[in-house]
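S.K.: coords below, sequence missing:
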């Protein structure tokens, strides 16, 4: 299909993810990413699927892409997911705690 919509790949990926088909979901999230690499949620879900396959380093790479490349560093869901993945990686306890703290941080961009 020409001109495929990344959201369609994403939504199909989420369905596969929810069904426990993590490998299939990763393929779909990657297709969405190829079409729109700046969309944080595609990377977040790809990371979560990798996490469920116990591919923790690769999951962290996805979250770091959101934080460092897309510069969506106020994305609490990404920090929380990163903390979860780091807990399973030897020697990353301190980074996990930092990520967890960032997930709970209130950032001051909103007006009261």
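M.R.: Perfect, I can see it now. Everything numeric here is computed off the predicted structure, so don't read it as measured data. Residues are numbered from 1 along each chain as shown.

S.K.: rest of the way, CA atoms for contacts and neighbours
M.R.: OK.

S.K.: and for stretch 84-96, what are the contacting residues?
M.R.: 51, 56-57, 59-60, 82-83 (C-alpha atoms under 8 Å, 6 or more residues apart in numbering).

S.K.: I'd like the distance between residue 68 and residue 54.
M.R.: Distance of residue 68 to residue 54, computed by C-alpha to C-alpha, to the nearest Å: 23 Å.

S.K.: the structure to be compared is supplied as follows:
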């Protein structure tokens, strides 16, 4: 068996991750290209990555929405501020991204993390629920929504409200 693990989700790319390459502090996830692209291992793109990227590229090419590019820059600034410990500043940037391009809200799980760490659990749960509505197979957002709602309603009630997400893992 290979030392690489293939993980496949319905709406997420197949990723080959080497345990020796994974570092919890790394961002974005380190990908391995050890296994060649083939028809049996096609490159899968998620809606989370594909739609915002394509819409941003299309807008840039057509000049239809210059705000999309600025929104993506605001998201990058927000992620950087979050990593630096400026959670409030990150939220300002994520909100700015939504103001510039409302399509981004469906994919801004990072905003939900900022809301959680600012103890704004109701808004955080709402953000994660919105994200899961757009991407129902996203396990992480379901867990973060649970954590927000556990703070609001207690663990038992949060468990009742838990968002089921289906994932497939292949080892």
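M.R.: Sure, I can see it. No experiment lies behind these values; they were computed from the predicted model shown.

S.K.: coming back round to it: looking at residue 68 and residue 54 of structure 1, which is more packed in?
M.R.: Neighbours per residue (other C-alpha atoms under 10 Å) separate residue 68 of structure 1 from residue 54, with residue 54 holding more: 13 against 10.

S.K.: now which residue in structure 2 aligns to the more buried one?
M.R.: If you follow residue 54 of structure 1 across to structure 2 using TM-score structural alignment, you land on residue 119.

S.K.: and for residue 14 of structure 1?
M.R.: Superposed on structure 2 with TM-score structural alignment, residue 14 of structure 1 falls opposite residue 79.

S.K.: find the nearest non-adjacent residue to its match, please.
M.R.: What sits nearest to residue 79 of structure 2 in space, not counting adjacent residues and going by C-alpha to C-alpha, 6 or more residues apart in numbering, is residue 90, at 6.4 Å.

S.K.: so that neighbour sits against residue 114, correct?
M.R.: Yes. Residue 90 of structure 2 lies in contact with residue 114 (C-alpha atoms under 8 Å); the separation is 6.9 Å.

S.K.: the more surrounded of those two?
M.R.: Neighbour totals were compared for residue 90 of structure 2 and residue 114, and residue 90 leads with 27 against 24 (other C-alpha under 10 Å).
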